[in-house]
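Novice: Give me a model of this one.
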Amino acid sequence: MKKWYVFILLLLIVVGGGIGLTLNLDADETGIREERSPVTSSDSLFIQAQSENSFQEELSARSDQNSPVDIAVIGSSVAEGQGASEYSQTWPSLLESSLNESAQSVNVTNFAVSGFKVSDLIEEGDVDELIQSSPDVILFETSVINSYYHDEPIEETNESIRLAADKIKEELPNAYLVFMAPNPISESMYSVVTSHLDFEEYVYETEQFITESGWNYFDSYTAWNRQMEEEGIDLDSLLDDGTHPNDKGYQMWFDLLNKAMVQA
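Specialist: Presented below is the predicted three-dimensional model:
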């Protein structure tokens, strides 16, 4: 009896240890998944940096100088305006027209480049070209659509954003910098990408990095999603090719930006 008792006891220990090991491995795997899951987006669509004016306050203050406010736009193809029938239908152009119609004289110059990540904008000199133009306001779309397409590690994406921000802040200390999320992309585009992260993870991880760094941020990605849900709009009806907005998409982007930043 004692031998059988000892054998059963040893068997229980081995099996129990195996279960414990499995549970520990599962816990570790869960931990990895939790680290990779995207942060929850803020309820506020325009996250204003502490001690800085709102976008509208900044425009008003600079307009008082009796000269046009120079606004620079930089980012990827969805900031450049690809997918629109003509440039006048893009959100940067619509913003310029709207502000000028409201008696706030502005010039909008677009430095965005199709297919570029933030690291490309730095390495190819586009950030330097923007700095040389000495804009008053900079709207910087994060280009994470291309980070996602090229499977760039999120740490490298965030580091490039930091380098760009530091460079702009050093060279243009009085410029008003706003980072901006891209638009959502169609689910059909996910099947052609082998990225380790979901596109949404790039959006929300960079949002967290930017806001925790104390920089202004407009969450156009969440703004799009909320608007589509409220109005029952299908995303594909707003996109030209699954990635780039069409005229209707750019109009909605401008309307959301205008409501969250200009009219707020």
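Novice: rest of the way, CA atoms for contacts and neighbours
Specialist: Fine.
Novice: just checking, next helix/strand downstream of the strand or helix carrying Glu200?
Specialist: Element membership for Glu200, per DSSP states H and E: helix 199-212. Under the assignment DSSP H and E, the closest C-terminal helix or strand after helix 199-212 is strand 216-218.
Novice: burial count for Thr30?
Specialist: Thr30 has 12 neighbours, counted by other C-alpha atoms under 10 Å.
Novice: Next SSE downstream of the helix or strand containing it?
Specialist: Per DSSP H and E: Thr30 is located in helix 2-36. Sequence-wise, the next helix or strand downstream of helix 2-36 (DSSP H and E) is strand 46-47.
Novice: contacts for that following strand?
Specialist: Thr211, Asn216, Tyr217, Phe218, Asp219, Ala260, Met261 (C-alpha atoms under 8 Å, 6 or more residues apart in numbering).
Novice: what do you get for stretch 94-110?
Specialist: Stretch 94-110 has contacts (C-alpha under 8 Å, 6+ apart) with 59-60, 63, 67-74, 79-80, 88, 92-93, 251, 254, 258.
Novice: Inside helices: which ones of those residues?
Specialist: Cross-referencing the contacts of stretch 94-110 against helices under DSSP state H gives Leu59, Ser60, Ser63, Ala79, Glu80, Pro92, Ser93, Gln251, Phe254.
Novice: for the residues you listed, which one is nearest Leu12?
Specialist: Ala79 (62.6 Å; C-alpha to C-alpha).
Novice: so which helix or strand takes in the spatially closest residue to the closest one that is not a sequence neighbour?
Specialist: Spatial nearest neighbour of Ala79, chain neighbours left out: Ala112 (5.9 Å); criterion: C-alpha to C-alpha, 6 or more residues apart in numbering. For Ala112, there is no enclosing helix or strand under DSSP H and E.
Novice: wait, Ala112 sits on Ile74?
Specialist: Yes - with contact defined as C-alpha atoms under 8 Å, Ala112 reaches Ile74; the gap is 4.1 Å.
Novice: Now show me the structure for the sequence below, then we'll compare the two:
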Amino acid sequence: MNEKEKAGSQYYLMGFFGILLLFSGLYWGLNQQQESLSQELTSDHSKVYAQDSETFLDRVRFVSNRDGVVDIAVLGSSVTRGLGATLEKPVWGKRLEQELSQREGIRTTVWNQGFNGYSTTDLVVQGKIQETIDLNPDIVLFELCLINNNRFPQNDLSHTKEELIAIMNRFREELPETLVVLTTANPTVYNEVYLNDGVLTYKQYNEEIAAFVRNQEWPFIDIFTLMNEKIQALDFNIEDYLDDAVHPNGDGYQMWFELIDERLNTPLSEL
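Specialist: Prediction:
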């Protein structure tokens, strides 16, 4: 290789390394900018959380901005699964996914962890709590399965409370950054009925568990009470919102979703 060729080769190498350094610098700068944005989001969100003013929508926006998508698991019984729902008026979890995904800057995936006929005992024994944990959701909406806890045979209240504490402890230990919001289910035709060997009506069972949950200061939406009040205010009957004696119809699931939707901007401590 002559001197001219050597010089040309050196200039080529210098140019190549210069371009490489330029791209490395750009990558580092973008990475630092992203880390700075992530830290800013974390800082801002932590401030809101610390002030006890965080809302469900705050958490959704925070995670969606941070990760690009927010994963939500809805956990519970057949009224979470969607028995009685229609294509036009789907189950409340699906409606929530549709509503959130229409909002600017939010991408949402909702995993349906509703299981027909399950009580809280079934969720634990059949491994559905662990199955939900393994999904690693950002948010869990936990319908408490009280329709089935109240049925044949009726679960003892103290046992249900112990199970709820155990389940919440597992969520806290294995999903420490996940928001868990608890909810009761819809009213049924059995609101005021003592079922076989039952010592409480479905309404009494809900009231006892709702008081217990609030005493634990867990984020909580009392769908049972809210739906009862709204149906009465509209001067309708519970049966108008049921597909059968227990499961909501499309209108019932739509009302359930609307009650959640009305509270998306409510501080979690005030639900």
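Novice: re the thing from before, drop anything exposed from the contacts of stretch 94-110 of the first structure.
Specialist: Among the contacts of stretch 94-110 of the first structure, those scoring as buried are 59, 63, 68-74, 79-80, 92-93, 251, 254, 258 (criterion: 16 or more other C-alpha atoms under 10 Å).
Novice: Counterpart of Glu200 of the first structure over in the second structure?
Specialist: Superposed on the second structure with TM-score structural alignment, Glu200 of the first structure falls opposite Lys203.
Novice: Who are the contact partners of the residue lying closest to that match once chain neighbours are set aside?
Specialist: Of all residues not flanking Lys203 of the second structure in the chain, Asn191 sits nearest, at 4.9 Å (C-alpha to C-alpha, 6+ apart). Counting by C-alpha under 8 Å, 6+ apart, Asn191 of the second structure touches Thr201, Tyr202, Lys203.
Novice: Now with 10 Å, please.
Specialist: The contact partners of Asn191 of the second structure, by C-alpha atoms under 10 Å, 6 or more residues apart in numbering, come to Ile147, Leu200, Thr201, Tyr202, Lys203, Gln204, Tyr205, Asn206, Phe224, Asn228, Ile238, Val246.
Novice: helix/strand/coil for Ile185 of the first structure?
Specialist: coil (DSSP: H, G, I helix; E, B strand; the rest coil).
Novice: Trace it over to the second structure, please.
Specialist: By TM-score structural alignment, Ile185 of the first structure lines up with Thr188.
Novice: How about Ile145 of the first structure?
Specialist: By TM-score structural alignment, Ile145 of the first structure lines up with Ile147.
Novice: For its match, what is the enclosing helix or strand?
Specialist: Using DSSP H and E, Ile147 of the second structure sits within helix 146-149.
Novice: helix or strand right after that helix?
Specialist: Next along from helix 146-149 of the second structure, by DSSP H and E: helix 157-174.
Novice: wouldn't Lys248 of the first structure be in contact with Thr90 here?
Specialist: Yes - counting by C-alpha atoms under 10 Å, Thr90 is a contact partner of Lys248 of the first structure at 9.5 Å.
Novice: The two: who's more crowded?
Specialist: Neighbour tally, Lys248 of the first structure and Thr90, criterion other C-alpha under 10 Å: the higher count belongs to Thr90, 26 against 15.
Novice: Quick check: the more buried one touching Phe254?
Specialist: Yes - if you go by C-alpha under 10 Å, Thr90 of the first structure and Phe254 touch, sitting 8.0 Å apart.
Novice: give the contact list for the match of Glu200 of the first structure.
Specialist: Counted by C-alpha under 10 Å, 6+ apart, Lys203 of the second structure has contacts Leu146, Ile147, Asn150, Pro187, Thr188, Tyr190, Asn191, Glu192, Val193, Tyr194, Phe224, Thr225.
Novice: separation between it and Thr188 of the second structure?
Specialist: According to C-alpha to C-alpha, to the nearest Å, Lys203 of the second structure and Thr188 of the second structure sit 9 Å apart.
Novice: again with Gln32 of the second structure
Specialist: Gln32 of the second structure sits at a distance of 55 Å from Thr188 of the second structure (criterion: C-alpha to C-alpha).
Novice: Mind checking which of the two has more residues around it?
Specialist: Shown here are Gln32 of the second structure and Thr188; by other C-alpha under 10 Å, Thr188 has more neighbours (22 against 12).
Novice: Hmm, Thr225 and that one touching each other?
Specialist: No - counting by C-alpha under 10 Å, Thr188 of the second structure sits too far from Thr225 to count as a contact (11.5 Å).
Novice: Identify the contacts common to Ala112 and Ile74 of the first structure.
Specialist: Glu80, Leu121, Asp126, Val127, Leu130, Phe140, Glu141, Ser143.
Novice: For burial, what's the neighbour tally of the last one?
Specialist: The criterion is other C-alpha under 10 Å. On that basis, Ser143 of the first structure has 31 neighbouring residues.
Novice: what do Lys203 and Thr188 of the second structure both touch?
Specialist: Common neighbours of Lys203 of the second structure and Thr188, counting by C-alpha under 10 Å, 6+ apart, are Ile147, Phe224.
Novice: Just give me the residue closest to the centre of the first structure.
Specialist: Taking C-alpha atoms, centre = their mean, the centroid of the first structure lies closest to Ala181, which sits 2.7 Å from it.
Novice: Next, work out how far apart it and Ser195 of the first structure are.
Specialist: Here Ala181 of the first structure is placed at a distance of 19 Å from Ser195 of the first structure (C-alpha to C-alpha).
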